[in-house]
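Student: A structural model of the following input is requested.
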Amino acid sequence: MSGNSQSTPRVAAIVGPYLSGKTSLMESLLFVAGALPRKGSVKEGNTVGDASMEAKARQMSVEASLAACTYQDQAWTLIDCPGSVEFSQEAAHALMVADIAVVVVDPDPNRALMVAPTLKFLDDHKVPHVVFVNKMEAPGSASRLKDVLGALQGVSERPLVLVEIPIREGDQITGYVDLISEHAYKYDAARDADLVTLPESVLPEEHEARQQMLEKLADFDDHLMEELLGDVVPPLEEISEDMAKDVHEDLLVPVLFGSADRDAGIRRLFQTLCEEAPFAGETAARLGIPEGNGTLVQVFKTVHAQHVGKLSISRVWRGEVADGTSLAGNRVSGINRLFGSQQIKLQKATAGEVVALGRMDEVKTSEGLTASAKVQLTWPEPLQPMLALSLHTTKSGDDVKLSLALQKLCEEDASLQVEQNAETQERVLWGQGEVHLKCALDKLKSRFGLDVQSHPPLVPYRETFTKATKIHGRHKHQTGGHGQFGDVWFEIKPLPRGTGFQFEERIVGGVVPKNFFGAIEHGVVDWMKRGPLGFPVVDIHVALVDGSYHTVDSSDMAFKTAARIAMTEGAPLCHPVLLEPITEVQISVPSEFTSKAQRLVTGRRGGQVLGFDAKPGWNGWDVVSAYIPQAEMGDVIVELRSLTMGVGSFTWSFHHLQELVGRDADKVVEARKAAKTTA
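Tutor: Modelled structure (predicted):
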């Protein structure tokens, strides 16, 4: 496949848990590459990565940020991915086009669990990756390095291997020993590290760590295994080639360490990326992207930028794309290389590059584009949303503007969904959590000028009957001309839960002509939209058993009105009860949090644990199955994440309707009446 040459630009995605220092690491990588004259800081809000207003306000990444640079004559695009699990869709999309990932963690073994979902995604998609233990300037970090490595290995399917060990003075790390070359380096602010004599004090640790590294490499190389068994010292070139091959094939994961804030270990990390990251052609082959000679571009992120319009951020897998050419019927209007919020205009982009293509209005995220057609490529499914807000504009006349703005936000972020609820007349925005939704509201205001109010969406309660009755409904209205006359007798009875609505006629002797049956049924159905408690009525059977008509004054409208009268008068005699929707929830948590997840369920009104089992394909994780009333689901994800270091999640679906009685039911009915009165 084309695009495999050494000159092909490569892509590294920087991922990891919230607060691990990803944005600072990208800033340091850009600085040592000479792409920045001086570094910014997250606290000051002047980093390349967190350029948006929403990111600056929260001092955290809320979307993937890109920056191109060159290191040792090799072209790179770095993608700083959000660490919060609420924005993990962004990270997933970036990883789908990355040649390699840098997984950033901090030197606390107790936080290793937070990286588990990221490592699982990388392992499932066979994305080559390295681990960078950041913030090693913290006192005591060196002594905890082995504990961190052990904790990380517990959540990684791939073997982790240290490729360097620290040199320390007291509590501080002052340098490192490269286990491949066996050279020692002292950190130097200007050059990252100076070559120094390997201290005798670290020799025992260095020999042990190097042997462990070689043994892990030998698991995938029979020749190296023979050398080790024969006490033959393998040449440096063989070790380097083995490491690069194993990383390319995602067989093992090198572990490095340093400090992004102090630029310590950053050049060693960049050197590792240059030596061990696959090139675009190899990545395309891993992803199953079809081979060919023509241009193939894949859109992995969509942005609707102010004053610019729609930008389709894409990776060129093969061939080249020039400004003004057509891709799948869309004319490219502008090609830009990205550096944070800056755009650098290009005339063309070649294989391996990441660029923003302008005005590709008919193109969606994930699509592959050739000169003549769209190509469907492998892509992760959108995450199921777990929290919702009902939105309405503060200014009259902004509804259409809001609809268009939400459509653009959902196009940018597949983990947002908009639902227009016909029953409650609500526009509901679904997302991954509290911060995710608040960030979307901020964008509506800052980018689209929309002031939007929000509140939890209404719960779709229903009502049904518990007793049967027979009722008479008559509508008679006389005017100067034709009058109105409709007369019906109904037998009404409840049906088993989930049956729905049934209507039948048992008229004898034509007391009501057949041509009015449809209008009568329509009258019942129309009445059922809002029963005596204020909610749609379900699971009832209505039989038309008798009635009368007038040859001149009877009409469809008269019989429809008579049917509504009968239902209105008969409903109280049928003892209506409220029904609330019950959701079936599958909560995914590490096994150590299973009991907390169960208590979360039972701590909610009506919550019922059905059981738990091991999560398929996830070592050390469980799935707790439960029933939870939809009214109690509002903040489940907020509580779950606080109980599980942010890694717990759930999927849910409607399961059944269940009677709600007593004071809880009275509160619901009173609230609905108050809402209707206000409306």
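Student: C-alpha only now, for contacts and for neighbours.
Tutor: Fine.
Student: how about the spatially most central residue of the chain, what does it touch?
Tutor: Central residue of the chain (CA atoms, centre = their mean): Gln89, 3.6 Å from the mean position. Going by CA atoms under 8 Å, 6 or more residues apart in numbering, Gln89 touches Pro382, Leu383, Asp413, Ala414, Ser415.
Student: to check against the first, give me the structure of this:
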Amino acid sequence: MPSTRSAGPRCAALVGPYLSGKTTLMESLLFAAGAVSRKGSVKDGNTVGDSAPEARARKMSVEVGLATAEYLGERWTFLDCPGSVELGAEAQTSLMVADVAVVVCEPVPDKAPMLAPLFKFLDDNGIPHILFINKVDSLGTQEIRVRDLMQALQAVSSRPLVLREVPTRDGDTITGYVDLVSERAYHYNPHAPSNLVEVPATVREREQTARQELLEALSDFDDSLLEQLLEDVAPDKEEIYRQLAKDLASDLIVPVFIGSAENDNGVRRLLKALRHEAPEAEAAAARLEIPLNGNIVVQVFKTYHAPHAGKLSFARVWKGTVSDGQTLGGDRVSGIYRMQGHDQHKLSSASTGEVVALGRMEHVATGEVLDDQGGKVKAPLWPDPPAPVYALAVSAEQRSDEVKLTGAIAKLAEEDPAFSVTNNADTGEIVLWGQGDIHLQLAMDRLRSKYNLPVRSRMPAVAYRETIRKPTAQHARFKRQTGGHGQFADVQVEIKPLPRGSGFAYDEKVVGGVVPRQFIPAVETGVKEYLVQGPLGFPVVDVAVTLISGQFHAVDSSEQAFKTAGRMAMSEGMPKCEPVLLEPILQVTIAAPTEFTPKVQRLITGRRGQILGFDGRPGWEGWDEVKALMPEAEVHDLIVELRSLTLGLGFFTTSFDHLAELTGRLADRAIEIRQSSVAAQ
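Tutor: Coordinates of the predicted model:
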């Protein structure tokens, strides 16, 4: 190993697909570093990382989990990131502030494509990363060769994967590894440090081949090392370690380690590699182009509303030492905490490189960079929230909680920017948007448990419209006699269909003053009031109405009377115009790896979609984009089926395109649902 060095506090993010074992790995890292005396397990629901009740109920990470440990005198903060594709935004923001990422994967070649979006995000943002192949104790039983696994993984990484260890075996069992730099062999001891052994003769040839491949990969980025290889000179091991650290920091290579977090095998080796080769906080700040103005600079990467402690802003200290009570970005720090899962350990200060929670920074948002000069800016390089792909209409069970619901959803969106909310004026629904059913069910659970707010949810109503197919002329008279002045208005209107997308048009061709000028706008008002809900029960579009004649009474006519007459004319005339339902058609762009394109096309046609074409996805090698027109009613759960067909990799964006006529059974069903909804109000 290289000579020891003194480094400031550093941060490593653990990322990878669902079920790869990230939370178990963090538990093992904490155990190896002595931060916990006894390992928890995901099954038992007592790990440090998955401390949220929603995580323990689902036995999966649902938010980033923070934990700090000291290893050989150096402080590390580990960020256990969710693996579900629906919670990817949470992982991305955590990755941005990490010095290094540890990508955790299973030793299954068929699952390698699941890493492609993660590798691309890391490389696009220049984030140094190490690959940890977990669960290697299952390699032998699956008869999978490391070389085949490496080929599958390399196919989804734009950076060269550099194997750092080769496994040693006893039959089908992985018993240890040989380090390819030090050329030392180690034997695994479950839940204890590995011990040094002789390099087995059976693995020596394989070790030499793999070591040569490692050196050749490094020589691509160092002329001196290349010359030594060409001259058949054995490079100094210290030089190899230095080159590994340099290339990792520059995101030129991806070192690959193996192990089993469940049995604590290979975890201490991973810790030592992180200690000696991971860059420090200054490199991450430079990568993010953080403006280091002032004496103290911090960046918030996660907001969390604790049930009793209030708002907590998880932040990385990029420069200086922040103290409790200090003012940053115009907000006073009310408490500094080191997080161990959901447990808070109060600190008086935090220095460069540390990851802490700052209390009650009420006016600070996720992603903002704060300094002690009052500066508060959005980070220059910060990922945008993903486009929403799934929605639920939500309402409070108690009508008196509606205002409380709005505030609680706002806090959810502050904690997780992948949530968004819209108030649909057409349907009257509060619509919560997210990344999938799991994502939104988490929101429902948090509303109930954290905010004591029972809520109902349902599929959002489709914003259907209706129009007419033929014109008509309609006469309507409103006459009412009560004590004193009565009410009188008489109108004759023409109702005509307009081309699709025209909206609504109103005109008048009254001659001879049969309808006084001051009453003409009132007729238009009555017409518009009716068009909010046409004969089929939906808003009416693409209709022209012309007032052509009428009568008035010098005493009994009024604006209110002519407004009522206009509404009556529409109510009586519209059913004669062959009303027809219109459904919104969206333009949908679906992205997925090329091998899934045929499945995507069948998915589109099976949902009444019309394929417009497909092409390679810009910037994504081996991916296609399929463009199609699809009814909005077919898009609601599209993401669920799409992910099931594409190993969870497919996603899409939508935009409104046009309205199209809908007839037959589907139209009858939509009208029936609408009429039932109106009757229930």
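Student: most widely separated two among the contacts of Gln89 of the first structure?
Tutor: The largest separation in the contacts of Gln89 of the first structure, counting by CA to CA, is between Leu383 and Asp413 at 10.3 Å.
Student: looking at these two, which one has more neighbours?
Tutor: Between Leu383 of the first structure and Asp413, counted using other CA atoms under 10 Å, Asp413 has the larger neighbour count: 22 against 16.
Student: what sits closest to the alignment partner in the second structure of the more buried one if chain neighbours are left out?
Tutor: Alignment note (TM-score structural alignment): Asp413 of the first structure maps to Asp416 of the second structure. Among residues not flanking Asp416 of the second structure along the chain, Glu90 sits closest, at 7.0 Å (CA to CA, 6 or more residues apart in numbering).
Student: next one: Ile289 of the first structure
Tutor: Take Ile289 of the first structure and drop its neighbours on the chain: the residue closest to it by CA to CA, 6+ apart is Leu377, 6.9 Å away.
Student: list the residues that contact that neighbour.
Tutor: With contacts taken as CA under 8 Å, 6+ apart, Leu377 of the first structure has the following neighbours: Ile289, Ser366, Glu367, Gly368.
Student: again with Ala476 of the second structure
Tutor: When the contact criterion is CA under 8 Å, 6+ apart, the partners of Ala476 of the second structure are Asp490, Val491, Gln492, Ala565, Gly566, Met568, Ala569.
Student: what residues in the second structure pair up with the strand or helix carrying Val104 of the first structure?
Tutor: Element membership of Val104 of the first structure [criterion: DSSP states H and E] is strand 100-105. Residues 100-105 of the second structure are the counterpart of strand 100-105 of the first structure, counting by TM-score structural alignment.
Student: counting neighbours, what do you get for Glu182 of the first structure?
Tutor: The tally of other residues near Glu182 of the first structure (other CA under 10 Å) stands at 16.
Student: if I look at it, how far off is Thr272 of the first structure?
Tutor: Remark: distance between Glu182 of the first structure and Thr272 of the first structure (CA to CA, to the nearest Å) = 15 Å.
Student: in the stretch 101-250 of the second structure, which spans are helices?
Tutor: 116-124, 139-142, 146-154, 201-219, 223-230, 237-249 (DSSP state H, counting those that start in this stretch).
Student: let me know the angle separating the last one from strand 100-105.
Tutor: With axes from the mean of the first three to the mean of the last three CA atoms, to 10 degrees defining the directions, helix 237-249 of the second structure sits at 90 degrees from strand 100-105.
Student: right, and the helix or strand after the longest strand along the first structure?
Tutor: Longest strand in the first structure, counting residues (DSSP state E): strand 576-590. In the C-terminal direction, the helix or strand that comes right after strand 576-590 of the first structure (DSSP H and E) is helix 594-602.
Student: list the buried residues in whichever helix or strand comes after that next one.
Tutor: Toward the C-terminus, helix 594-602 of the first structure is succeeded by strand 608-614 as the next helix or strand (DSSP H and E). Under the neighbour-count criterion of 16 or more other CA atoms under 10 Å, strand 608-614 of the first structure has Gln608, Val609, Phe612, Ala614 buried.
Student: nearest spatial neighbour of Glu632 of the first structure, skipping sequence neighbours?
Tutor: Glu632 of the first structure sits nearest to Arg604 (CA to CA, 6+ apart), 6.5 Å away.
Student: what is the burial count for that neighbour?
Tutor: Using other CA under 10 Å as the criterion, Arg604 of the first structure is surrounded by 15 other residues.
Student: roughly how far does it sit from Ala35 of the first structure?
Tutor: 53 Å.
Student: Lys476 of the first structure too?
Tutor: Applying CA to CA, one obtains 85 Å for the distance of Lys476 of the first structure from Ala35 of the first structure.
Student: out of those two, which sits in the busier spot?
Tutor: For the pair Lys476 of the first structure and Ala35, the greater number of neighbours falls to Ala35 (18 against 15), based on other CA under 10 Å.
Student: residues in contact with the closest residue to that one other than its chain neighbours?
Tutor: The spatial neighbour of Ala35 of the first structure that comes closest, neighbours along the chain excluded (CA to CA, 6+ apart), is Cys69 at 6.0 Å. Shown here is Cys69 of the first structure, whose contacts under the criterion CA under 8 Å, 6+ apart are Leu30, Ala33, Ala35, Ala75, Trp76, Thr77, Leu78.
Student: what do you get for Glu227 of the second structure?
Tutor: Glu227 of the second structure sits next to no residue when contact means CA under 8 Å, 6+ apart.
Student: roughly how far apart are it and Asp220 of the second structure?
Tutor: Noted for Glu227 of the second structure: a distance of 11 Å to Asp220 of the second structure, by CA to CA.
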